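here is a sequence with its predicted model. Questions after.
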Amino acid sequence: MSTSPPAAAPRDPAITLEAGQTVKVTRPTARFMLAHPAHLIALGFGSGLSPVSPGTVGTLYGWLSFVVLSLWIEPTTWLWIIGAGFLIGLWACARTARDMGVHDHGSMVWDEIIAFWLVLTFVTPTGLWGQFAAFLWFRLFDIAKPAPIAYYDRTLKGPGLRGAFGVMFDDIFAAFYTLLVFALWRSF
């Protein structure tokens, strides 16, 4: 008989937490994204995993998906999809923020996708250059966060659904400013 201890089982690199413990995920992986449907949605089906400018990549994904899906979806149906997507985003962002230990991690890009779908719904019909201008204006407002976007970005962030609402809401404001620019441009 051997007196040596049994060989340790290979360790799974995944982190297992006990109730009440938290961990801060600084850079999510594909494994993290695929671990829960909320992660997949919040990380924009992988577009948020970009190591460079995930918000911009997420917005580009939103643009591409809008153009492709619009081949089958009527413009008025988009409003229902955006409304449902906003509500799903509250759940997905709250769950992902909790699992990451960060209230509004840059890789969570579902908010950019939903907000840019809203922009594209209201600027349609427009050509490629009009959509590109909408993309540039939206990214400018999302990054610069003019008032009151910065205020809501600071005050509504936090844990749970309230924090998830803050994540989603500041991008809706950026969409509003983008649509305001288009309304002014079209009025001349």
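Nice, I can see it.

alpha carbons only for contacts and neighbour counts from here, please
OK.

helices or strands next to the helix of greatest length in the chain in the packing?
For the chain, the longest helix by residue count, based on DSSP state H, is helix 160-187. Contacts defined by 3 or more CA pairs under 8 Å, 6 or more residues apart in numbering; DSSP states H and E place helix 160-187 against helix 75-100, helix 110-123, helix 128-144, helix 149-155.

next up, a structure to set beside the first:
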Amino acid sequence: MNRAPASIWRRPVHFLAFGLGSGAAPFAPGTFGTLAAIPFYWLMSTLPLGTYLAILAVATIIGIYLCDRTSKDLGVHDHSGIVWDEFVGYWLTMAAVPFSWQSALWGFVIFRVFDVIKPWPVRTVDRRVAGGFGIMADDVLAGVYAWSVMHVWLWLH
């Protein structure tokens, strides 16, 4: 585990990349980052789907920059505290899912499982794609897997 640098509290890019500080958790920063994304999903879930998807696209593009810049500044590719990618992966998981605490928590669990086990091609992207794009891409792919499971779950219920 990489210790969170003091710069996350001083540099806005690092603060955002560290998920508003949630990535500074002393253990399981990815889990804490995903948890920190839930209130934002709750707020975004009331938006029209097109607006939600536009925010998701902008957050992804901005995330590539945030993760790349912070990774370079820290000299560590994909520092464990960089969790903006978890925010985006979770929001993707929850796209077009009506808000309920049950669905929010179910989405949290499903996304974390895919993010941790990294099924093909997530693991390949995680290992072979560098920079901010690589940091973001594996979580976006995990989010696609989790989104698929969420929508099957919704369809069955």
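Yes, it's here. All values derive from a computational prediction rather than experimental measurement.

picking up where we left off before, buried residues of the longest helix of the first structure, list them for me.
With burial defined by 16 or more other CA atoms under 10 Å, the residues of helix 160-187 of the first structure counted as buried are 160-161, 163-179, 182.

related to what we said a few turns ago, to residue 67 of the first structure, which of the helices and strands packed on helix 160-187 of the first structure lies closest?
helix 110-123 (9.1 Å; CA to CA).

now do the buried residues in that closest one.
110-123.

any chance of the residues you listed in CSV, with distance to residue 83 of the first structure too?
Shown next, in CSV, are the buried residues of helix 110-123 of the first structure (distance: CA to CA, whole Å):
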residue, distance to residue 83 of the first structure
110, 13
111, 12
112, 14
113, 12
114, 9
115, 10
116, 13
117, 11
118, 9
119, 13
120, 14
121, 12
122, 14
123, 17
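
that older thread, which one of the helices and strands packed on helix 160-187 of the first structure lies nearest to residue 59 of the first structure?
That would be helix 110-123 among those, by CA to CA, at 5.4 Å.

count the residues that sit near residue 78 of the first structure.
Residue 78 of the first structure is flanked by 20 other residues according to other CA atoms under 10 Å.

grab the nearest non-local neighbour of it.
residue 121 (6.7 Å; CA to CA, 6 or more residues apart in numbering).

for the counterpart of the one you found in the second structure, what are its contacts?
In the second structure, the residue matched to residue 121 of the first structure (TM-score structural alignment) is residue 95. Neighbour list for residue 95 of the second structure: 49, 52-53, 147 [criterion: CA atoms under 8 Å, 6 or more residues apart in numbering].

now the first structure: which of the residues you listed match?
Contacts conserved in the first structure for the contacts of residue 95 of the second structure, using both residues aligned by TM-score structural alignment, their matches' CA atoms under 8 Å: 49, 52-53.

now the residues you listed as CSV including distance to residue 38 of the second structure?
CSV is the format used below for those (distance: CA to CA, whole Å):
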residue, distance to residue 38 of the second structure
49, 17
52, 14
53, 16
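
pick the one among these closest to residue 37 of the second structure.
residue 52 (13.9 Å).

looking at the helices and strands packed on helix 160-187 of the first structure, which is nearest to residue 186 of the first structure?
helix 110-123 (10.0 Å).

could the helices and strands packed on helix 160-187 of the first structure be laid out in CSV, adding distance to residue 35 of the first structure?
Converted to CSV, these look like this (distance: least, CA to CA, whole Å):
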stretch, distance to residue 35 of the first structure
helix 75-100, 10
helix 110-123, 17
helix 128-144, 28
helix 149-155, 28
